[in-house]
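Trainee: When you get a sec, could you give me coordinates for this:
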Amino acid sequence: MASAYDFSFETLQGKPYPLSALAGRPLLVVNTASKCGFTPQYTALQAVWKEFAPSGLVVIGVPCNDFGAQEPGSEEEIGRFCEINYGVDFPMMSKVHVKGPKAHPFFTWAAGQGGFLSKPRWNFYKYLVNKNGGLEDWFSSKASPDSKKFKAALRKML
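Mentor: Down below sits the predicted model:
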């Protein structure tokens, strides 16, 4: 059975980002978009990154344009938008598909691990990966990263 650490992304700057380099660390992987009603969650994601990074957590933003064409920008535009508007300094990846036949393998794997309802149905689905590379939990777009339930799941995983 694959683990999250078997997958790799590419950064906004076009550099490989193998999750194997993060083996043993818990991850929060989120499919993001710049023009979505949930885009303000970047603020809470940045706060989670600052709060839990000392415990080893790595927050990873993965832009996608699959839902309502809400991430139309280039990698450079996405990076600039996130930094200027939300002060994002957690790792941001290049735009990928998260659904359909061209879905990035990580999201196909996560949906397979979490069951039918865990499949991304909109932007800002959140996937918690434990230190062993297994899917610990997942949250839909509506779950705010600063909610008590979300933070409790994070603390449990750490």
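
Trainee: going forward, measure contacts between C-alpha atoms and count neighbours the same way
Mentor: OK.

Trainee: So residue 59, which state does it fall into?
Mentor: strand (DSSP: H, G, I helix; E, B strand; the rest coil).

Trainee: here's the other one to compare against:
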Amino acid sequence: MTASLTDISLTTLDGKPTSLAEYADGAVLVVNVASKCGLTPQYSALERLAQEYRDRGLTVIGVPCNQFMGQEPGTAEEIQTFCSTTYGVTFPLLAKTDVNGANRHPLYAELTKTPDAAGEAGDVQWNFEKFLLAPGGRVVNRFRPRTEPDAPEVIAAIEAVVPR
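Mentor: Here you go, the predicted structure:
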């Protein structure tokens, strides 16, 4: 992974330190998530991707964010309970994070430099924006929130970078 992405300190939802270096050998799909959003049902497709591609080297990472109309108001425990009981989420979740603005997490400061299919970089538009990282950490795709996790273009992008 590029040094800038792997060196960024992250915190898991349960408060443990981590970084993307832990996933450097595989592909990673980073998604800012929320429990009370019209797009929240995307959790189902994200979990299917996590299950279907786990053995091929893809890790889905959810990043709870409360910056879009307060749609992720819960505590870490509430978020974990909601995700596991409502959607059966088994993929890693990070601590609640700002993805835009003055307090934007350094991870998102890097990710948002990546343009989408229309060539537009910059702020995350809404919950469930997806960034695909190839093994080694290069950001190779950015999918806007309304692009479903199992959309053909997302699957094709994942297939192009999973190592196995």
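
Trainee: Mind checking the TM-score on these two?
Mentor: Overlay of the two chains. TM-score (TM-score structural alignment, normalised by the length of the first structure): 0.95; 158 aligned residues with a Cα RMSD of 1.4 Å.

Trainee: I'd guess residue 91 of the second structure is in a strand, am I close?
Mentor: No - applying three-state DSSP, one finds residue 91 of the second structure to be coil, outside a strand.

Trainee: Name all residues that make contact with it.
Mentor: 47, 50, 59, 60, 61, 62 (Cα atoms under 8 Å, 6 or more residues apart in numbering).

Trainee: okay, these in TSV with neighbour count next?
Mentor: Shown next, in TSV, are the contacts of residue 91 of the second structure (neighbours: other Cα atoms under 10 Å):
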residue	neighbour count
47	18
50	23
59	23
60	25
61	23
62	25
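
Trainee: Compare the residues you listed with the first structure and list the overlap.
Mentor: Retained in the first structure: 47, 50, 59, 60, 61, 62, out of the contacts of residue 91 of the second structure (criterion both residues aligned by TM-score structural alignment, their matches' Cα atoms under 8 Å).

Trainee: Redo the contacts of residue 91 of the second structure as a markdown table? Include distance to residue 95 of the second structure.
Mentor: Output for the contacts of residue 91 of the second structure, formatted as a markdown table (distance: Cα to Cα, whole Å):
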| residue | distance to residue 95 of the second structure |
| --- | --- |
| 47 | 18 |
| 50 | 19 |
| 59 | 17 |
| 60 | 15 |
| 61 | 11 |
| 62 | 9 |
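
Trainee: ok, so of those, who is nearest residue 69 of the second structure?
Mentor: When the contacts of residue 91 of the second structure are compared for distance to residue 69 of the second structure (Cα to Cα), residue 62 comes out closest, at 18.3 Å.

Trainee: Pretty sure that closest one sits against residue 32.
Mentor: Yes - with contact taken as Cα atoms under 8 Å, residue 62 of the second structure and residue 32 are classed as touching, separated by 5.8 Å.

Trainee: which bit of the second structure covers stretch 127-142 of the first structure?
Mentor: Residues 131-146 of the second structure are matched to stretch 127-142 of the first structure when aligned by TM-score structural alignment.

Trainee: The residue nearest the centre of the first structure: what secondary structure?
Mentor: By Cα atoms, centre = their mean, the first structure has its centre lying nearest to residue 30, at 1.9 Å. Per three-state DSSP, the local secondary structure of residue 30 of the first structure is strand.

Trainee: rewinding a little: list the contacts of the match of stretch 127-142 of the first structure.
Mentor: For stretch 131-146 of the second structure, contacts defined as Cα under 8 Å, 6+ apart pick out 1-2, 5-6, 20, 24-31, 39, 111, 114-117, 125-130, 154, 157-158, 161-163.

Trainee: same question, stretch 19-28 of the first structure
Mentor: Contacts to stretch 19-28 of the first structure, defined as Cα under 8 Å, 6+ apart, come from residues 4-9, 56-60, 126-133, 157-158.
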